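Enquirer: Predicted model follows, preceded by the sequence.
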Amino acid sequence: MVELFTRILLLALLWWVNCSANTDRSALLALKAHISSDPHNLLLKNWTTQTSFCNWVGITCDPLNSRVTGLNLSNVQLVGTIPPEIGNLSSLISLDMNENSFYGPIPASIFNLSSIQVITLRGNAALSSELPTDMCKHSLHNLRLLRISFTKLYGQIPSSLGQCSSLEKLSLYNNSLVGEVPKEIGNLTHLTQLFLGFNTLTGDIPKQISHLHMLQSLWMESNKFTGPLPPDVGNLTSLRELILYNNNLTGNIPNQIGHLRNLETLSMASTGLNGSIPKEIGNLTALRSLYLDNNVLNGVIPHEIGQLNNLLILSIDSNKLIGTLPPTFSNMSSLKYISLSHNTLNGTLLREIGNMKALQELYLINNTLTGVIPEEIGGLDKLVSLYMNGNKLIGPLPRVILNMKSLVALSLNKNALTGIIPGELFTANIKSVDLSDNHFQGSEQPLLVRMLTTFTTIDMAENKFSGKIPDSIGNLNSLKCLNLSHNNLTGQIPSSIGNVKALESLDLTEEDMDLPHEEKEKLHALKRSSSWKAMDGKW
């Protein structure tokens, strides 16, 4: 009797395994039937009934019962729809169909898979669906990764998502989601990554997010969040990335931000935040990138900012900052990029700026900086771009700039610089220079004699240059834009300018000069651009 029972049980088990296998095969063949384009013939040639589906490309099976546990068809350029039969793969653990061209709805049956741990459908731009309102209520309790980003997911984030208690990574990035982030998101205490950026989410940032103590990445940028940044965000002590730019927040940066000592990237540009920069920001010693630009921040730059020894990028332009650069500023010797433009900073440039040897880009446009450009700036050997236009800088252009061999772009226009521009300035790699609207003077422009043929832009308008343009201007083979307007130049424009075939814009407004007709005809690019600017109807 026992032997008979054992045989019956074994037969029943074999029947169940066979039925389950047939169900899996049918589900996969249904997917194949819904593919309208398979440019690599992966499914056409490989997914055939002549071979076991466990040997099909992209399929992983459990070796004990031959049930499908993995379906990986990522980045193989498939076009088609996802059939509801995929939900019949009841042993499926991982579903990866990233970077294809699936379109239409996401079958609700996928969200009923009780064993699933990974669902990733990223980059299927025409995949259009809502998340089920009851998702995670009856299934998905093992789900660790849900990535449905760069699709056309619409509707609201269901509050039931908070019942996916095993979730570690959640990305609904770059979709068309609306409404508020449900407070139940705070129940996902295993979450390490939360990407909700580039949607149309509204309302406050829920304070329950502060319950996510394991969170390392929080991206909520380019939405329509309002209200203050919750002070409880300081509880996210594991956080490495906090990305909130391009929202409609109000209020100050909370002092509790200083608790995020593991933070490496803080991006809160264009959020509407006001008030002063808290001194506690100096506690973020792991910080590598700080973006606070285009807000309404006021007050001075705190001295404590000099404690950010690992900072590579500092961008606080387009605010209402006042005062001088703190003396600790130059302690940030790892900085590669500084932008403090469009504020009301005053005082002189720190001589210690020469200690910032890693600096590659410096933007201090439209402030009220005074004094001379310090000689120490010549020590910035890696500096590529130097923009300090729109200030109140005085004195001569320091010759130490000649030592800045990496410099490509120099803009010092709209200051009060004086003297003669050293001709050697342009013997390096510089390609664009704007020294207009200063008080430079001299009998002629000795710098033009030494300019290299790599120049593309020269703007020296509104100075006090006099004399003639030298014949050597014809050597500037790459020159596209030349502006010498509003000076005191005289004489005839040298015929060699006809050799500058790339010239698109020439402005000699208010200059007593002329150009022979035959040379005009040589400047083909200039004729096409219609950028002939001179007075008295000569051109």
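Expert: Good, I have the coordinates.

Enquirer: When you work out contacts or count neighbours from here on, use the C-alpha atoms and nothing else.
Expert: Will do.

Enquirer: wait, residue 338 sits on residue 313?
Expert: Yes - using C-alpha atoms under 8 Å, residue 338 is in contact with residue 313, at 6.3 Å.

Enquirer: residues contacting residue 90?
Expert: Going by C-alpha atoms under 8 Å, 6 or more residues apart in numbering, residue 90 touches 113, 114, 115.

Enquirer: got the end-to-end distance for stretch 94-101?
Expert: 19 Å (C-alpha to C-alpha, to the nearest Å).

Enquirer: and for it, what are the contacting residues?
Expert: With C-alpha under 8 Å, 6+ apart as the criterion, stretch 94-101 contacts 69-80, 116-127.

Enquirer: switch to 6 Å and redo it
Expert: 70-75, 77-79, 117-124 (C-alpha atoms under 6 Å, 6 or more residues apart in numbering).

Enquirer: One more: stretch 253-265?
Expert: With C-alpha under 6 Å, 6+ apart, stretch 253-265 has contacts from 231, 234, 237, 239-241, 278, 280-281, 283-284, 286-289.

Enquirer: try it against this one:
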Amino acid sequence: MLRHILTMVTSRFFLLQTRLLLVYYCCIASFAIVVAVQTSNVSTDDQSALLSLKASITSEGQNMIFTNWSTNNICNWAGVTCGASHRRVKVLDLSYFGLSGTIPAELGNLSFLVDLDFTNNSFQGPLPQELARLHRLKFISFGFNNFGGTIPSWFGSLSKLQTLDLYGNQFSGSMPAAIFNLSALQVIDLKNNHLSGSIPAEIGNLTLLKAVYLDNNKFEEIPNEIGYLDQVENFLNGRIPDNICQHLPNIQKLYFAHNKFDGPLPSTLWQCKQLLVLSLEGNNFTGSIHKNIGNLTRIRKIYLGNNNLTGTIPHGVGDLPNLEILSLMGNNLNGLVPSTVFNMSTIRVISITSNNLSGSFPTNIGLGFPNIQEFYASSNKLSGVIPKSISNASKLTGLDLGDELCQLKNLGDLLLQGNQLSGSIPSCLGDLNAALRSLSLGSNLLTSTIPSTLWRLTYILHLDLSSNYLSGLLSKELGYLKVVTDIYLSNNHFSGSIPNSIGSLTDLVILNLANNSLEGSIPVTFGECPSLEFLDLSKNNLSGVIPKSLEALSHLRFLNLSINRLQGEIPEGGAFGHLSYESFFSNGELCGSPHLQVPLCPNSTSSTPLCQNRCIITILKYIIPGIPLAILIVAFIYMEIDIA
């Protein structure tokens, strides 16, 4: 009985174990089938397409495709992204891989593809018709490759496409109208190709369009239905549609620069009230600037230069509260510059060069331009004086007043120090001799040499060219500045010697030539500048002795000859009596009084009386107090002798 029971239990346990193993193997088999199905979906459809692309690649810069595209799981391949659920290729991004080759027709089998990016490679040949089957595509970029021929019309069948980038290729011919049936399209970038003809009127159908880049092609006509055009720099001619703002109610940037447009500016252009940038420079526009330009209250940049515009600058320009750049150069504008223009607190750049503008600058020009960086007004008919307030424009980096600057015969003070002005000093400044009394160009970025004409300013009182990058020799004509009282030429790159003609500047009070590369000796003629109070020749390569003639400068209060290669005896007379070590340090071979921390001069007659005086003082200091003691000792000795 017991044996029967054990047999039944063992049989049932074996049967249960068998069933559990069967269930386990069924689960394993099911999982394998699922994996096999998923792998089959990828390998049979997408993998073959990618392998065809791999076979079409002739070379690659990063060696990613040839080495990485070899495993079974294509979702781990470089540049490939698969969907999380269907495990199909969703993104193929091979941008900047340095690939060369052609695009195979099999790429059209990537039916789940949403994003295709081949930017910045060297693919060539035609784009295959089979790519039209990629109906899920939202982004496609073949920018910066070597594709040629006409742009395929099958792009028009990609109904979900939002971005089409074909820039930087060799496409030619006209734009296919089918592209403009893509109602979801937001960006078209076809710049830097060889496209020509007219821009299709169907572009007006693209109501979601945000940007069109067509620059550097050969388009000839722009339609009224332009829609939204962010940049166009082609060879467009004709006229801009007068009703452009009706088609562009929300346009923010309008670039039509460097084309061949002519005729007047659109009369309704000033109704584009969302406009931030208006660039129409480099065309053949005629007529005047509309007086309602002041309606563009959001605009920041206006480029109308190099056209044939006439009339005056509207007063409304000065009422634009956000304007940063105003370029009107190279036109035929006339009349006065509105005073409001000189009070725009946001303006950074103004260019009104090469017009027929007249009038003078307001006296508060520097105060009304707190942010001005560049101001160009040459080749006009401006007159009057440049106000001293221009020096308050502390951010000024460019100033061009051209010939007008030198025609301001009554200009008394030109103060432009502490800016970032570059270039050379205008040679015509020498023509302002009659009135110019102060010329301050210090602390800028000026280069080249001092023009010889500058020494014609024989009535100049104050000359400051310090802290620039000026070079060359100091001309002996410096002596022509007969009435100058202060000259600042420090912190430049001047070389050569200090001219002896410096001695003719009898009214000179301040001379600063520090931190240059001057060499040679200190002119003896400095002693002939009786008014000199401040003389700084430090940080040069001056050599020789310090002239004793400097002792005659009775008004000298400051002298700095440090960091040179001077030698010999330091004079002791005149102002030298109150000078200190700081005036002479780092010369090496100077000698003189010990209080100047230089060695005593050997066999120096001038130093002997001083030494003798000090010796006498030292002797008296220690001997005189001992005389009474000596007398007492002698007296005591005599007393002892007497007692004895």
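Expert: Perfect, thanks for sending it. If you're wondering where the values come from, they're calculated on a predicted model, not measured in any experiment.

Enquirer: re earlier: out of the contacts of stretch 253-265 of structure 1, who's nearest residue 344 of structure 1?
Expert: residue 278 (18.4 Å; C-alpha to C-alpha).

Enquirer: Just give me the match in structure 2 for that closest one.
Expert: Using TM-score structural alignment, the partner of residue 278 of structure 1 in structure 2 is residue 290.

Enquirer: my guess is residue 314 of structure 1 contacts residue 338, does it?
Expert: Yes - if you go by C-alpha atoms under 6 Å, residue 314 of structure 1 and residue 338 touch, sitting 4.9 Å apart.

Enquirer: ok, residue 163 of structure 1 - contacts?
Expert: Here residue 163 of structure 1 is in contact with residue 136 (C-alpha under 6 Å, 6+ apart).

Enquirer: State the distance from the alignment partner in structure 2 of it to residue 175 of structure 2.
Expert: Using TM-score structural alignment, the equivalent of residue 163 of structure 1 in structure 2 is residue 181. Distance from residue 181 of structure 2 to residue 175 of structure 2, counting by C-alpha to C-alpha: 12 Å.

Enquirer: same question, residue 68 of structure 2
Expert: Computed as C-alpha to C-alpha, the residue 68 of structure 2 to residue 175 of structure 2 distance reads 38 Å.

Enquirer: of these two, who's got more company?
Expert: Set side by side, residue 68 of structure 2 and residue 175 show more neighbours around residue 175, with 21 against 13, by other C-alpha atoms under 10 Å.

Enquirer: The more buried one: what secondary structure?
Expert: coil (DSSP: H, G, I helix; E, B strand; the rest coil).

Enquirer: follow-up on the earlier one: which of the contacts of stretch 253-265 of structure 1 sit farthest apart?
Expert: 231 and 288 (22.0 Å).

Enquirer: Those two: which is more packed in?
Expert: More crowded of residue 231 of structure 1 and residue 288, by other C-alpha under 10 Å: residue 288, with 19 against 15.

Enquirer: Check the alignment and tell me where that one lands in structure 2.
Expert: That one, residue 288 of structure 1, aligns with residue 300 by TM-score structural alignment.
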